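Colleague: Any chance you can model this:
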Amino acid sequence: MYTKRREKLVSLMKKSSIDMAVLVPGPNMYYFTGLHLKQSERIALAIITKDEKLYFLMPQVELNKMDTQNSNATFSYSDEEGPFHALQQLKQQIGLLGIVGVEFDSMHVKEQRTIEGLTYEHLYDIGEVIRELRINKDSNEIQLMRQAVNIVEESLKATLPMIKAGISEMEVAAQLEYEMRRRGSEGTPFGTIVASGYRGALPHGRASTKTIEAGELIVLDFGSIYKGYVADITRTVAVGEISPTLEKIYSIVKQANEAAIETIKPGITAHEIDETARAIIQNAGYGRFFTHRLGHGVGLSAHEEPYLMQQNKVVLKTGMAFTIEPGIYVKDVGGVRIEDNLIVTEDGYENLMTFSKELINL
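Modeller: This is a model prediction of the structure:
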C-alpha cells in the first residue's frame, strides 16, 4: 500500500521536476511510509527520491518503531551527537540535487535549517502535489473512518446521561475523552469543545470551568483518531427547557445541515454546497451569525482538503471526505452547530454518522 502511494507521488514529482521530497512527522509521513511519529525537538525526516528510493534521518530513540525492510537506508543519531553527522552520510548517499520538495505548511524552521545541510538549488512546496493524492480516500481509508465515527457516536451516547445542571464543561469533556479512549481512540485531533449557554456563541469554545445551567444549549464538538484516521462530530443538546429563540436557531441549523447534505454528489462544487446551507440561514435572518465555512475535509488530519466554502470552485469527486457543519452563534445568547462526516459516492453520498439530529433535552 505505502509503496504504491510513493509510486504515485514520484509520478507527480517528475511532472514538477522535483528531485526529492522531504516529509516531516505527521499525516504525510504516515500516509507514504506507515511511520507514525510526532514532531518534536528531535529531527526526524523521511526522504523519497525521484528514483523511488526511501531514506530516513532518524533519532535512535525512534528506531524501534521502524520497519527497516521498508527503506533503502536509515541514518540515525544519538541525542548527544545530534543529526549533523547522519545528515552528512545522507548527503553522500543522494548526491547533488536540483529541486527539493518540502511541506511548507508543516515543516518547522529547525527542520528546514537541518536540510540546508544538503546540496540543492531551491525548495519547492510539495503540499499541493500531496493534497492531490490524499484528497480521494480508498476503501480501506473509508473503513477506518467508519470505525473512528463509531467511536465518537458510542462515546457521545455513553456520556449524555451524565450531563446535567451543576456539572462543569471540563467534566463533560473528560468523560467524552475517557469514553473514546475506552473504545480505542488514539487521542483527540483537537481540543474538545464543550460550550454551554453564552459560551455556545464561541465556535471554538473549548471546555472551561463554567458550570452548566438549566435552560442552556451545549455545543459538543469532539473527535477520535483510529489507526491515524479522524472522526469529527458536533451535536448540540439542551439541558431542560430552552427558550423559543434557541429552539428556532436549532431548527434553522438542522434544516441547513440536512439541505446541504442532500446536494452532495460528484460534479457539484464546494461553493454550491456551502451556498445551499448559507442561503437557508440568511433567509431566516441569521446570516451574519454564521461566521465560518460550511465544512472541511477529514482523513488523516482533522482539517484538510476539500474545504466547503464560498468561492471554492473545487468539483467533488468520488472518495472525497468532508464535514457538513453549519452553525449560528449569537453573542450573549448561545450557539448551535450540527456536524456530520460525509463521503462522496458514485451516485451521491454516504453519511458516516447515524447519531440523531433531533434536539435532545437532557
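Colleague: Please count neighbours and contacts with C-alpha atoms only from this point.
Modeller: Will do.
Colleague: List the contacts of residue 357.
Modeller: Residue 357 makes contacts with 235, 254, 338, as judged by C-alpha atoms under 8 Å, 6 or more residues apart in numbering.
Colleague: Just those residues: which are in strands?
Modeller: With strands taken from DSSP state E, the overlap with those comprises residue 235.
Colleague: which of the contacts of residue 357 count as buried?
Modeller: 235, 254, 338 (16 or more other C-alpha atoms under 10 Å).
Colleague: Mind listing residues that contact the longest helix along the chain?
Modeller: Determined from DSSP state H, the single longest helix within the chain is helix 139-159. Around helix 139-159, the neighbours that count as contacts under C-alpha under 8 Å, 6+ apart are 172, 175-176, 179-180, 183-185, 222-227, 229-233, 299, 352-355.
Colleague: Show the buried residues in the residues you listed.
Modeller: Buried members of the contacts of helix 139-159, scored by 16+ other C-alpha under 10 Å, are 172, 175-176, 179-180, 183, 185, 222-227, 229-233, 299, 352-353, 355.
Colleague: hang on, the earlier thing: would JSON lines of the contacts of residue 357 with distance to residue 67 be doable?
Modeller: Formatted as JSON lines, those follow (distance: C-alpha to C-alpha, whole Å):
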{"residue": "235", "distance to residue 67": "40"}
{"residue": "254", "distance to residue 67": "47"}
{"residue": "338", "distance to residue 67": "41"}
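Colleague: Would you do the same for the sequence below? I want to compare the two.
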Amino acid sequence: MEGRWDKNKEKLKSLLDKYNLDVLILTGKENIIYSTGIRDPTEVLILSNKCPDYLLTSTLDYFRMLSRAPKDISLKAFYRPGEKGTEPPIPKSDLVEGGLIDAIKLISSQCGNKIAADLQWANYTIGNYLNEQLKIQDLSNDIIKIREIKDDWEVEFITNSINASEKALRDALNVLESNPSENEVEAVFYSSLMNQNAWGEAFPTIVGFYENTALPHYNPGNVRLQKPGPVLIDFGANMNGYLSDMTRSLWFGEGGKEYKKLIETVAEAQSEAIDSIKPGVEAWEPDKAARLVFDRENITRYFNHGLGHGVGVEIHEAPYLRPNSKEILEPGMIVTVEPGIYYPGLYGVRIEDMVYITKNKARLITKFSRIL
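Modeller: Presented below is the predicted three-dimensional model:
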C-alpha cells in the first residue's frame, strides 16, 4: 500500500522541477495524508529533491509518527511551547533544539533557498513565517489541481469508503422503528463504521427528523422519531484517509404524500444534473441542469447551495459545482451531486450521490437506492 501513497508524493514533488525549486513545505494535514497515508499526521512535511523528505513532529508524537511514516521519510522532533528542557527518549540526531518554526528553518535551509509551500492550509503563525521570513512561493492552486484528478487506486479507496458508509446507513435505518433520537441514530452509524475498521466519520453525521430536515447543516439532538414524518441523514466514511459523502431523505411511517413527491422531484433534478456531467463541461452547467427542474415547479429559491463538490482526502475540495464556477470538468474527477429543497419550519429533502467522471460521462459510484 505504501507505494500507492508514494505516487502521490511524487506528483507533488514534480512541482519542484516544474518551478525550479529546492523545497516544498506542506502544512496541511490533508496534504500530508495525501503524500504519506499517515493517519492523523503531525505536523509539517518537507519535500525536496536535494535532501531526504522530512516529517516534523512534536516530541510527544515522535514515536507514533515513527511507527506510521513511510520508510523513505525521515523524522525530526521539535519541542512544543513550554516543553523545552525536558529530555525525551529520542535520538539526539532526530531532535531539534527548538520549536516548529526552528525545525522548519533548520531543515529548509539545509536543502536550498528556493522554497514553496501550501499556504492555503497554513495557520496564521506558520503562514506568516513562511510568507514574511522565507519568502516562499505559494503552490496551493497547483496542489489543488493535482489532487482533483484521482488515480485508479484512489477511486478504489473512495469506493471502499462508500461501501462502508452504505453498510452503516443500513444499520442506522434498521433502528428507526425503535423510536430513536437523532443522536442515537448517529451513534449507530458511527459504531458501524468503527466495526468496519474505518478511521471514523468523514464529517459529523447529520441526522434530522421533522422540521430539522430543512436545516442543511443541522446538528443531531434529542428529538425522537415518535410519529410519522421526514428523516434526513447526511453521512460519509473515512477509510484509509479517503472520504465519502452521501445524503438520503425518507418519510417514516404512514402518509407523507407531498414529501414523497418532493423526493421524486429532487431525484429528477439530480438525474438531470448527472446526465449533464462529462469532460469539457463547465462546472456551472450541472448546477443549472438541476435548477431547471426546480424552475418548472417554481421552487428554485428553496435550493440555496451549490450542486456539489469534489471529494478525496478532504470532504470539500475542487472542483465545485456552483452557479458561477467556470472550471472545466476532466476525466478522473470525483464529485458529489446533491440538489436539495428546504422549506423553513416544515421539512427539507436532499439527495446526494458521488460520481466519477470518465472519458465520456459521469459514472455513479454510490449504489444505495435514492427512493427509500
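Colleague: Drop the TM-score for these two in here.
Modeller: The TM-score (TM-score structural alignment, normalised by the length of structure 1) is 0.88; 350 aligned residues with a C-alpha RMSD of 2.4 Å.
Colleague: thinking again about what came up before, ok, so of the contacts of residue 357 of structure 1, who is nearest residue 196 of structure 1?
Modeller: Looking at the contacts of residue 357 of structure 1 and their distance to residue 196 of structure 1, the nearest is residue 235, at 12.1 Å (C-alpha to C-alpha).
Colleague: Matching the closest one against structure 2, which residue comes up?
Modeller: Matched by TM-score structural alignment, residue 235 of structure 1 corresponds to residue 248 in structure 2.
Colleague: Please look at its match and residue 233 and confirm they touch.
Modeller: Yes - using C-alpha atoms under 8 Å, residue 248 of structure 2 is in contact with residue 233, at 5.5 Å.
Colleague: got the contact list for the equivalent of residue 149 of structure 2 over in structure 1?
Modeller: With the correspondence set by TM-score structural alignment, residue 149 of structure 2 lines up against residue 136 in structure 1. Residues near residue 136 of structure 1 by C-alpha under 8 Å, 6+ apart: 317, 318, 319, 320, 321.
Colleague: how about a cut-off of 10 Å?
Modeller: By C-alpha atoms under 10 Å, 6 or more residues apart in numbering, the contact set of residue 136 of structure 1 is 142, 299, 305, 306, 316, 317, 318, 319, 320, 321, 343, 344.
Colleague: Tell me which residue of structure 2 matches up with residue 37 of structure 1.
Modeller: Here residue 37 of structure 1 is matched to residue 40 in structure 2, going by TM-score structural alignment.
Colleague: surely that match meets residue 65?
Modeller: Yes - between residue 40 of structure 2 and residue 65 there is a contact under C-alpha atoms under 10 Å: 9.2 Å.
Colleague: higher neighbour count, the two?
Modeller: Counted by other C-alpha atoms under 10 Å, residue 40 of structure 2 and residue 65 do not tie: residue 65 has more neighbours, with 22 against 14.
Colleague: Now do the helices in the stretch 1-150 of structure 1.
Modeller: Using DSSP state H, counting those that start in this stretch, the helices found in the stretch 1-150 of structure 1 span residues 2-15, 27-33, 84-94, 109-115, 127-134, 139-159.
Colleague: Using a markdown table, please lay out the ones you listed together with mean neighbour count.
Modeller: Below are the helices of the stretch 1-150 of structure 1 laid out as a markdown table (neighbours: other C-alpha atoms under 10 Å):
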| stretch | mean neighbour count |
| --- | --- |
| helix 2-15 | 16 |
| helix 27-33 | 20 |
| helix 84-94 | 15 |
| helix 109-115 | 14 |
| helix 127-134 | 15 |
| helix 139-159 | 19 |
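Colleague: how about these in CSV, adding distance to residue 167 of structure 1?
Modeller: Formatted as CSV, the helices of the stretch 1-150 of structure 1 follow (distance: least, C-alpha to C-alpha, whole Å):
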stretch, distance to residue 167 of structure 1
helix 2-15, 46
helix 27-33, 36
helix 84-94, 53
helix 109-115, 43
helix 127-134, 41
helix 139-159, 13
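Colleague: So for residue 279 of structure 1, which of the ones you listed sits nearest?
Modeller: It's helix 139-159; of the helices of the stretch 1-150 of structure 1, that one is closest to residue 279 of structure 1 (C-alpha to C-alpha) at 28.5 Å.
Colleague: mean offset of that closest one relative to structure 2 (after superposition)
Modeller: By mean C-alpha distance after the TM-score superposition for structure 1, the fitted helix 139-159 of structure 1 averages 0.9 Å away from its aligned residues in structure 2.
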